[in-house]
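[1] sequence? don't have it. structure:
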């Protein structure tokens, strides 16, 4: 019994050490268990949760025509990520959890068709050399931009720019594809490229294009996997200053001055015949989906006492097919996005980082634009490991009235 109590106390102190001493998103954190003396064989577990409180006075009526409360609670993310280095050449990663759990999609006993718990990533990797590796499975080695490879542990803004996760639910499962990838670096140039299967049951799983109308993103389902089953992605970024890690695919949103980084990147996503249109007689044909982007990321300490600046800019060009739109999220057109944050100098462990963000989307189908503006602040109690975020976000879509949402997020990860 004494040995068990001592072990529990030791594990508790070990976890507390990680909780309170690791303030940088660049740390290799979580619970690491070495399987041999030199630590070359090990497994590591990382866990995190994000809880949201939102106020939105413009919420639509529910499915029964009733008014909804302005105040809403949700579990935005609850995840567990585990990876193991079997030896220096082999790595396996498993990542599972849930997203956006709230009173409307919970079930009485946590089972059924609306259960949110699923695998986000399951992939294995083989090291070709010190700087290059190949892998496959359900993976997150995406193309297009830094934001399409964003980690959810260390974002500057409260959440990612939604249109930057440009294929989520259209050709992948929650931004993850089944496929193979190659990744590595050539001195200061990092790269990741992938060949993937497109999903069949996507967000337009029952849609059929209207005669002479807009495209539908259902090429694999309507045209078959031989003609429309594959997609191709890549992202390349040049590290002018400090070299970022690409051990895992998840791009850091803000280093809080822990590194001095300036990267310029470019990426792509191609899905031949991924979109489908129908002519005036109803005959179906495929249209190629193509998305291209260029971006720049800067993060650096400024002066003394922990002051730091983070800046990011993205230009993204989307072709989902003729006049494609899906809700107010996906559109054939273009996106310009930028965000800027500043960590105030402080001798305390608690730090504050106000930020702003702005988007402008040009939408072909409506020959109009959508704009978004966000302002918020992060309060860091132990870096990204323990923080609060308060953000006001306002979006105006074409001629519709602007919709504003105030959100408070509490996040912790180990």
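    Yes, it's here. Just so it is clear, the model here is predicted, and its values are computed rather than measured.
[2] C-alpha only now, for contacts and for neighbours.
    Will do.
[3] for residue 181, which non-adjacent residue is spatially closest?
    Spatial nearest neighbour of residue 181, excluding adjacent residues (Cα to Cα, 6 or more residues apart in numbering): residue 194 at 4.1 Å.
[4] tell me the contacts of the one you found?
    141-143, 179-182, 232-234 (Cα atoms under 8 Å, 6 or more residues apart in numbering).
[5] could you pull out the helices for the stretch 201-350 of the chain?
    For the stretch 201-350 of the chain, the helices defined by DSSP state H, counting those that start in this stretch occupy 219-223, 225-228.
[6] how about CSV for those, with distance to residue 210 added?
    Converted to CSV, these look like this (distance: least, Cα to Cα, whole Å):
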stretch, distance to residue 210
helix 219-223, 13
helix 225-228, 19
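[7] may I see those arranged in TSV, with distance to residue 29 and mean neighbour count as well?
    Converted to TSV, the helices of the stretch 201-350 of the chain look like this (distance: least, Cα to Cα, whole Å; neighbours: other Cα atoms under 10 Å):
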stretch	distance to residue 29	mean neighbour count
helix 219-223	40	23
helix 225-228	41	15
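[8] wait, doesn't residue 258 sit right on residue 27?
    No. Using Cα atoms under 8 Å, residue 258 is not in contact with residue 27; the gap is 9.9 Å.
[9] higher neighbour count, these two?
    Higher neighbour count among residue 258 and residue 27: residue 258, with 17 against 10, using other Cα atoms under 10 Å.
[10] count of residues packed around the closest residue to that one other than its chain neighbours?
    Distance criterion Cα to Cα, 6+ apart; nearest residue to residue 258, sequence neighbours excluded, is residue 24 at 6.5 Å. Residue 24: 19 surrounding residues under other Cα under 10 Å.
[11] ditto for residue 400
    Around residue 400 there are 9 residues (other Cα under 10 Å).
[12] thinking again about what came up before, got a list of what the residue nearest to residue 258 touches?
    Neighbouring residues of residue 24 by Cα under 8 Å, 6+ apart: 255-256, 258, 383-384.
[13] now do 10 Å
    154, 254-259, 382-385 (Cα atoms under 10 Å, 6 or more residues apart in numbering).
[14] which of those lies closest to residue 41?
    residue 385 (25.5 Å; Cα to Cα).
[15] filter the contacts of residue 194 down to the ones in strands?
    Using DSSP state E, the subset of the contacts of residue 194 located in strands is 179-182, 232-234.
[16] quick one: residue 4 is in a helix?
    Yes. Looking at residue 4 with DSSP: H, G, I helix; E, B strand; the rest coil, it is inside a helix.
[17] next, the one to line up against it:
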């Protein structure tokens, strides 16, 4: 996800990383009046991945049984604009594509619009926001202890946790992990249509939203797990509160940084929720359907601080989630997954094809990550090794499972230009016993550039 930083000054600017910018940096900005208080500003962002990973047993890629996949993919390409019409009123739009590979992200079949080609270009964000109580008194210029902003449109001002509001540019690892339980089901890549309020009261930052989830209409099998079906059309409500012990993070943006590279000293705790009635459906006996609410609770802690000398820094994030999604609800996600089930496979089949793994389900999730920014060495890129753990315990399977991650960031120009290498080891569940019977290896090399 991308974001825009806004304050009430004529020198306001989009700030992607959330860190202080170099004095030499120049923005893509067009002033609309003489003093520059009204303007349009643009940002371009690109993430490219090279991948090699082990497919789950029973996978077919391009109609061929396939054990391993190697490819080059476009993870994110974005064009972002902020239209600042006054010190109080602004419009934010974020357009682009996601997840284009050689055989996914486009159409089907062959030809110029076929498999993997011409990925959909769509709005990620498109919302208006008005400042009711600004961060500075417009007459005296004194800082306000309480701020209030209201917005509406297609937005990502989500509840639950920092991870549910994660910034894809300033991740510690190669990507946001784990993704939200509802991603691309009842939301559009983490966004829903709705209204929100946000601001801060002293060191407490808050956000609340009331949204209309995108429609789902899956029909459950008799005696099977709950599936996504929100045909009754209930609203969804969400919130996330954070308390800032040290520096107060800017929360004029919809997403949070996970990696300040030692430019801030931040210690935050947070808690939030997402809830909507009649969001999933089960069929305990033939012809008898039951609706179930989705309730997600989250709590987390984030630490980022400089350590020692020569720009060294330590960052860590720990979060817990309680998922109540309906009886035995479970969801597999394979990011840019090239594989489908092989109908002719006769061996021990994995639960899900390709690189998919269990991401969400009724049960509990823990996630933690930590990284260390190595002290500066003149004329060399900064190095930042990191590790992460994603642990889940879902009712629909018979064994808890962990995904392990480790890697290193090569920071050429902070987050503005960086290369990330990452290794993942994910659990593969048997399709019948729902127990782990092997692990899948994944290797990633990612390159990011934005300006």
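    Okay, I see it. Keep in mind it's a predicted model, so treat the numbers as computed, not measured.
[18] quick one: which of the helices of the stretch 201-350 of structure 1 is nearest residue 46 of structure 1?
    helix 219-223 (35.3 Å).
[19] where in structure 1 does stretch 317-326 of structure 2 fall?
    Counting by TM-score structural alignment, stretch 317-326 of structure 2 pairs with residues 312-321 of structure 1.
[20] distance between that stretch and the chain's centre?
    16 Å (Cα atoms, centre = their mean, to the nearest Å).
[21] for the alignment partner in structure 1 of residue 301 of structure 2, what are its contacts?
    For residue 301 of structure 2, the aligned position in structure 1 is residue 296, judged by TM-score structural alignment. Going by Cα under 10 Å, 6+ apart, residue 296 of structure 1 touches 145-146, 237-238, 262-266, 311-315, 338.
[22] list the residues that contact the residue nearest to residue 296 of structure 1 when sequence neighbours are not counted.
    Excluding its sequence neighbours, the residue lying closest to residue 296 of structure 1 (Cα to Cα, 6+ apart) is residue 264, at 4.4 Å. With contacts defined as Cα under 10 Å, 6+ apart, residue 264 of structure 1 is in contact with 146, 189, 236-240, 294-298, 312-313.
[23] so what does residue 264 of structure 1 match up with in structure 2?
    Using TM-score structural alignment, residue 264 of structure 1 pairs with residue 269 in structure 2.
[24] and what of residue 333 of structure 1?
    By TM-score structural alignment, residue 333 of structure 1 lines up with residue 363.
[25] please apply the same query to residue 195 of structure 1.
    So, by TM-score structural alignment, residue 195 of structure 1 is matched to residue 210.
[26] its match: what secondary structure?
    Strictly by three-state DSSP, residue 210 of structure 2 counts as strand.
[27] ok, residue 446 of structure 2 next?
    Residue 446 of structure 2 is classified as strand under three-state DSSP.
[28] for residue 155 of structure 1, same thing?
    coil.
[29] wait, which of the helices of the stretch 201-350 of structure 1 is closest to residue 56 of structure 1?
    helix 219-223 (36.5 Å).
[30] against which helices or strands is the closest one packed?
    With contacts taken as 3 or more Cα pairs under 10 Å, 6 or more residues apart in numbering; DSSP states H and E, helix 219-223 of structure 1 sits against helix 225-228, strand 261-278, strand 284-301.
[31] contact partners of that helix?
    Taking Cα under 10 Å, 6+ apart as the rule, helix 219-223 of structure 1 contacts 171, 197-202, 204-209, 216, 225-230, 271-277, 284-289.
[32] which residues of structure 2 does stretch 134-151 of structure 1 align to?
    Counting by TM-score structural alignment, stretch 134-151 of structure 1 corresponds to 150-167 in structure 2.
[33] burial measure for residue 337 of structure 1, as a count.
    21.
[34] any idea how far the closest residue to it other than its chain neighbours lies from residue 269 of structure 1?
    Spatial nearest neighbour of residue 337 of structure 1, chain neighbours left out: residue 359 (4.5 Å); criterion: Cα to Cα, 6+ apart. For residue 359 of structure 1, the distance to residue 269 of structure 1 equals 21 Å [Cα to Cα, to the nearest Å].
[35] those two - which one has more neighbours?
    Shown here are residue 359 of structure 1 and residue 269; by other Cα under 10 Å, residue 269 has more neighbours (23 against 18).
[36] what residues does that one make contact with?
    So residue 269 of structure 1 contacts 142-145, 166-167, 193-194, 231-235, 289-293, 318 (Cα under 10 Å, 6+ apart).
[37] and the two most separated of the contacts of residue 296 of structure 1?
    238 and 338, at 19.1 Å, using Cα to Cα across the contacts of residue 296 of structure 1.
[38] residue nearest the centroid of structure 1?
    What sits nearest the mean C-alpha location of structure 1, by Cα atoms, centre = their mean, is residue 150, with 4.2 Å.
[39] neighbours of the nearest residue to that residue once chain neighbours are set aside, just the number please.
    Nearest residue to residue 150 of structure 1, sequence neighbours excluded (Cα to Cα, 6+ apart): residue 251, at 4.7 Å. A count of nearby residues for residue 251 of structure 1, using other Cα under 10 Å, gives 20.
[40] map residue 251 of structure 1 across to structure 2 for me.
    Checking TM-score structural alignment: residue 251 of structure 1 goes with residue 256.
[41] all helices for the stretch 1-150 of structure 1, in order.
    So, for the stretch 1-150 of structure 1 - with DSSP H, counting those that start in this stretch - the helices run 2-21.
[42] tell me which residues of stretch 71-90 of structure 1 are tucked away?
    73-85, 90 (16 or more other Cα atoms under 10 Å).
[43] returning to what we had before: among the helices of the stretch 201-350 of structure 1, which comes closest to residue 114 of structure 1?
    Between the helices of the stretch 201-350 of structure 1, helix 219-223 lies closest to residue 114 of structure 1; by Cα to Cα that is 23.0 Å.
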